[in-house]
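Undergrad: My questions concern the predicted model and sequence given below.
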Amino acid sequence: MLELQYELESKAAKWYATIDIANAFFSIPLAAECRPQFAFTWRGVQYTWNRLPQEWKHSPTICHRLIQAALEKGEAPEHLQYIDDIIVWESTAAEVFEKGERIIQILLEAGFAIKKSKVKGPAREIQFLGVKWQDGRRQIPTEVINKITAMSPPTSKKETQAFLSAIGFWRMHIPEYSQIVSPLYLVTRKKNDFHWGLEQQQAFTQIKQEIAHAVALGPVRTGPEVKNVLYSAAGNHGLSWSLWQKVPGETRGQPLGFWSRSYRRSEANYTPTEKEILAAFEGVQATSEVIGTKTQLLLAPRLPVLGWMFKGKVPSTHHATDATWSKWIALITQRARIRNLNRPGILEIITNWPEGENFGLTDDEEQVQVARAEEAPPYNQLPAEETCYALFTDGSCRIVGMNRKWKAAVWSPTRQVAQATEGESGSSQLAELKAVQLALDIAEREKWPKLYLYTDSWMVANALWGWLGRWRKANWQRRGKPIWAANIWKDIASRVEKLTVKVRHVDAHVPKSRANEEHRNNEQSKYKYGKAWQIDYITLPQTRQGKRYVLTMVEATTGWLETFPVPHATARNTILGLEKQVLWRHGTPERIESDNGTHFKNSLINTWARKHGIE
């Protein structure tokens, strides 16, 4: 349902109409051979259904697909459908009326019944799936707000659960929803007795106030001038993130959604940095469903996180597992690289959260995030005659006795020669800057017409892509304080004005196995989310509940993992796992990769794949 809401937000229509099919389930006859399985006894007499029963768990799916097939066969105009509810939209009432008439005609010809009372619109405001829609904005209906705000404090666990169910659907409208209602969830736990105290009453009052003043979400806008900003933060009790959009001329951005959740299991023991990375990771995943993965995202955590991701190694003080760190690094670094307009997919900014104040970047920040210098191509794509102008830089630091010693190095791949310089009382970040200075020394000394600079420092790459201009304009200060290593940056800025420098960020410290994996991931990035998967079976250390193997399914563009435990690694179980975990949740993919085992490559799976159009 959320996917439909996100898509409807992106339409930003002026007029809407909705169509609700009357008795949709009972319009679908059951085949004679299927009727025995729906037999039941009432007052000593045996009956069976001859129409699709409403309470059967597969009825909604069957009904949705049959209506969808009828609309596709009749070549229905653009619309959105959820089971037997349909909505159309356009910029004028006449266009909406025409589209609605066409869809009603197709449904009637397919044997479905339409009541006039079930057709709403054309109208500028309309309710669809319980949500109020206007100009592409998603809002809480007034009657829902009145109902929630009129509720009395619960007197039992059951009443508390009913209240939480009533407000939970609207959680994306409420900043830090999870933290606000956490005292209410405490009284619903089986191990706790029901006790309505001061903490619960305060949470109850606050969440009703938040519902009453909830903001509209959307519309989702696209285009080069649209800025998508993800604010993420880790608090004492959980994670929060929110997605905002701003276009030129707006003094305040438009929120697209607020998310929050409490810490799970060992997450509460993570270091502060790990918690911030987790919040950013969750935020990137959630916002990708709203704005996709191809748009640029300005990431605004309360602590910088991108630097850790591009180091490619786990800090020694970490609490999260290596597998968790690998998951964070894989998603965020790959998402950062998905761009075709000479801009990375994710840029990091540090600013204040927008709640309670005007949202927006400063003029200088807006300028730097949009204007970016030309990026150097990958080294293996350089023309052969220009590889001699390419240099790779790196910096490191180590502690010797009581002193810190740094080392900066530059390597020429064509000459197979490295040049280095050393110093004391510095950090690895300082060494990265010294390495850039060393590279500029070589280019100037040999009078190169240009320099292709390949650095593993995300800070250096961003500075050369645009930050230097902002710093110079601000007199090498930020918020009234001199920027770090201002003198070195000034020197670099003055020298790059006289020499054409193109820079590219690279991962220098990765093992060959990970580099090969990253190359495969880049090859798979041509697919949209959910269209390419890698699957394999792993064997459990011991049989649990009769299950000995686990089918693992990894989404190729994000690294999202789905699992399906099975007793045996067979072709039939492979198909069952893919249908339940992939096709039903993520849609039909275009490609699935696996090894050549018989549980992946045989006539049964080949026939199934051809039927679904899967490569």
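TA: Alright, I've got the coordinates.

Undergrad: CA atoms for contacts and neighbours, from now on please.
TA: OK.

Undergrad: Now Trp608: closest residue in space, sequence neighbours ignored.
TA: Excluding the flanking residues, the one nearest Trp608 by Cα to Cα, 6 or more residues apart in numbering is Ile575, at 7.8 Å.

Undergrad: Okay, and the one you found sits in which element?
TA: Secondary structure from DSSP states H and E places Ile575 in helix 571-578.

Undergrad: Give me the helices and strands touching that helix, please.
TA: Under the contact criterion of 3 or more Cα pairs under 8 Å, 6 or more residues apart in numbering; DSSP states H and E, helix 571-578 touches strand 547-555, strand 561-566, helix 603-612.

Undergrad: hmm, 7 Å instead?
TA: helix 603-612 (3 or more Cα pairs under 7 Å, 6 or more residues apart in numbering; DSSP states H and E).

Undergrad: Now find how far off-centre stretch 83-95 is within its chain.
TA: Centroid separation for stretch 83-95 versus its chain: 28 Å, with Cα atoms, centre = their mean, to the nearest Å.

Undergrad: Check which residues of that stretch are buried.
TA: Neighbour-count burial for stretch 83-95, counted by 16 or more other Cα atoms under 10 Å, picks out Ile83, Asp84, Asp85, Ile86, Ile87, Val88, Trp89, Glu90, Ala93, Glu95.

Undergrad: structure B:
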Amino acid sequence: MEQGIIAPVSETEDLLISSPIVLVSKRSKNAGKPSAQDFRFCCDYRFLNSQTREFKYTIPDLQELTESFSEIIPNFISSIDLSSGFFQMGLSSDSSQYTAFNTCFGTYKFLRLPMGLKTAPNTFQLLMDKVLHGLKFKSCLCYLDDVLICSETFEQHMSDLKEVFRRFRNAGLKLGPKKCSFAAQSCRFLGHLISKDGIRPPPDRVKAITEYPRPKNVKELRRLLGLFNWFRKFIPNYSALVNPLTRLLKKGQLFHWRNEQETAFSDLKQKLTNSEILRFPKYDLTFRLSVDTSSRGIGYMLYQLDPNDNTQKPRIIRFGSKSLSPWQQSYGPDKARTVRDGCEYT
């Protein structure tokens, strides 16, 4: 309240709705006795969201953002994070009344944009796109309150940083210095490690996945698959490899972890550990697509060949795959090859 984020609701205000609060733990279950700082204050806006019209403003696709480097060689990279980004965006009085929430000390409302509203991410992305208009995909990338600035030379990087800072200053936006890094050779962005060489999974994330214990139930399996799925573009034939695990999620399927699941679990870890660095596309080179089929799925590799590279090693841009339905799995070799060729030329 001292920071001007919330305010008490006065007796004269006629509220149409008030939402309950929830405390979300930021710690793991085995992290010991929690303190007040280990919980995030949130509001349960599910009913309000169900009555709210959608604000159809596009949020960038994570896949497209991490593959957006082509013209820029990111020799120098800075990562900028706004301090409590949503709370830096004010609400009108008409909107503020709908964010009211109940506490044992009374009823309060937000004066700044709270998390949990269905329109909050889209609205904040619109603000950032306006602030960085003309810079996106030229010198910087932006996903909500995460901004990445890339330049080929140090001098250009300083100029790009000054322009972004000027835009933020004019918009009254403040940075969170603890989460910012400047003029680095590599930087973490949207869960990936970015450098001039390309994109790869961060080593600590890979280590966490390789040390992940064998799932004992569906809940643990879903969490594991969420970790693998985030990095699926680094794993060749991912859909076919993960098939024995995803089958355990089918309705009515008993959770029996057999040798087939253990093999898939080990193979996925090994593939991710030894994954290739994915390269940024060069639009002056020919794009090539290599497609492979198996009894479980279709996999592809998007790559380029650089004529200036004497090794002629493929510049792999990404791997992709698709599971085959049960009736597609029954295809004979000729028909399966037809499906593969159709994917190759689509």
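TA: In hand now; what should we look at? Model, not experiment: these values are computed from the prediction.

Undergrad: Got a TM-score for the pair?
TA: After superposition, the two chains reach a TM-score of 0.76 (TM-score structural alignment, normalised by the length of structure 2), with 283 aligned residues with a Cα RMSD of 2.3 Å.

Undergrad: returning to what we had before: the very next helix or strand once past the helix holding Ile575 of structure 1 corresponds to what range in structure 2?
TA: Downstream of helix 571-578 of structure 1, the first helix or strand assigned by DSSP H and E is helix 584-586. Using TM-score structural alignment, helix 584-586 of structure 1 lines up with nothing in structure 2.

Undergrad: for helix 584-586 of structure 1, packing partners?
TA: Partner elements for helix 584-586 of structure 1 (3+ Cα pairs under 7 Å, 6+ apart): none found.

Undergrad: C-terminal to that helix, what's the next element?
TA: Past helix 584-586 of structure 1, the next helix or strand by DSSP H and E is strand 591-593.

Undergrad: tell me what that next one is packed against?
TA: Under the contact criterion of 3+ Cα pairs under 7 Å, 6+ apart, strand 591-593 of structure 1 touches strand 532-544.

Undergrad: again, only this time at 10 Å
TA: strand 532-544, strand 547-555 (3 or more Cα pairs under 10 Å, 6 or more residues apart in numbering; DSSP states H and E).

Undergrad: what comes up buried for the shortest one?
TA: By that I understand strand 547-555 of structure 1. Counting neighbours by 16+ other Cα under 10 Å, one finds that the buried residues in strand 547-555 of structure 1 are Arg548, Tyr549, Val550, Leu551, Thr552, Met553, Val554, Glu555.

Undergrad: for stretch 111-129 of structure 1, same thing?
TA: 112-114, 119-128.

Undergrad: From those, which land in helices?
TA: Among the buried residues of stretch 111-129 of structure 1, DSSP state H puts none in helices.

Undergrad: which one among the residues you listed gets closest to Leu52 of structure 1?
TA: Phe112 (13.3 Å; Cα to Cα).

Undergrad: What lines up with that closest one in structure 2?
TA: By TM-score structural alignment, Phe112 of structure 1 lines up with Leu173.

Undergrad: same thing with Glu72 of structure 1?
TA: Counting by TM-score structural alignment, Glu72 of structure 1 lines up with His133 in structure 2.

Undergrad: sec struct for its match, please.
TA: coil (DSSP: H, G, I helix; E, B strand; the rest coil).

Undergrad: Let me see the contact set for it.
TA: Contact partners of His133 of structure 2, counting by Cα atoms under 10 Å, 6 or more residues apart in numbering, are Leu127, Arg167.

Undergrad: ok, the aligned residue in structure 1 for His192 of structure 2 to Trp89 of structure 1 distance?
TA: Residue pairing (TM-score structural alignment): His192 of structure 2 is matched to Val131 of structure 1. From Val131 of structure 1 over to Trp89 of structure 1 the distance is 15 Å, taken as Cα to Cα, to the nearest Å.

Undergrad: picking that back up, with distance to Leu297 of structure 1 as new columns, can the helices and strands packed on strand 591-593 of structure 1 be given to me in a markdown table?
TA: What follows is these, written out as a markdown table (distance: least, Cα to Cα, whole Å):
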| stretch | distance to Leu297 of structure 1 |
| --- | --- |
| strand 532-544 | 23 |
| strand 547-555 | 21 |
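
Undergrad: what helices or strands is the helix or strand hosting Arg102 of structure 1 leaning on?
TA: Secondary structure assignment for Arg102 of structure 1, by DSSP H and E: helix 93-109. Counting contacts by 3+ Cα pairs under 10 Å, 6+ apart, helix 93-109 of structure 1 packs against strand 15-22, helix 59-73, strand 85-90, strand 113-123.

Undergrad: picking that back up, hang on, the residue nearest to Trp608 of structure 1 packs against Val566?
TA: No: using Cα atoms under 10 Å, Ile575 of structure 1 makes no contact with Val566, being 11.5 Å away.

Undergrad: Which one of those two is surrounded by more residues?
TA: Higher neighbour count among Ile575 of structure 1 and Val566: Val566, with 20 against 16, using other Cα atoms under 10 Å.

Undergrad: circling back: so how far is the helix holding Arg102 of structure 1 off the chain centroid?
TA: 35 Å.

Undergrad: Kindly report the same for stretch 142-157 of structure 2.
TA: With Cα atoms, centre = their mean, you get 18 Å for stretch 142-157 of structure 2.

Undergrad: quick check: it aligns to which part of structure 1?
TA: Counting by TM-score structural alignment, stretch 142-157 of structure 2 corresponds to residues 81-96.

Undergrad: For that stretch, measure first residue to last.
TA: In stretch 81-96 of structure 1, first residue to last residue: 15 Å (Cα to Cα).

Undergrad: mind listing the helices for structure 2?
TA: According to DSSP H, the helices that structure 2 contains are 46-50, 62-66, 93-96, 120-131, 154-171, 203-210, 218-230, 238-246, 259-273, 326-329, 333-344.

Undergrad: Surely the match of His192 of structure 2 touches Ile145?
TA: No: using Cα under 10 Å, Val131 of structure 1 makes no contact with Ile145, being 11.7 Å away.
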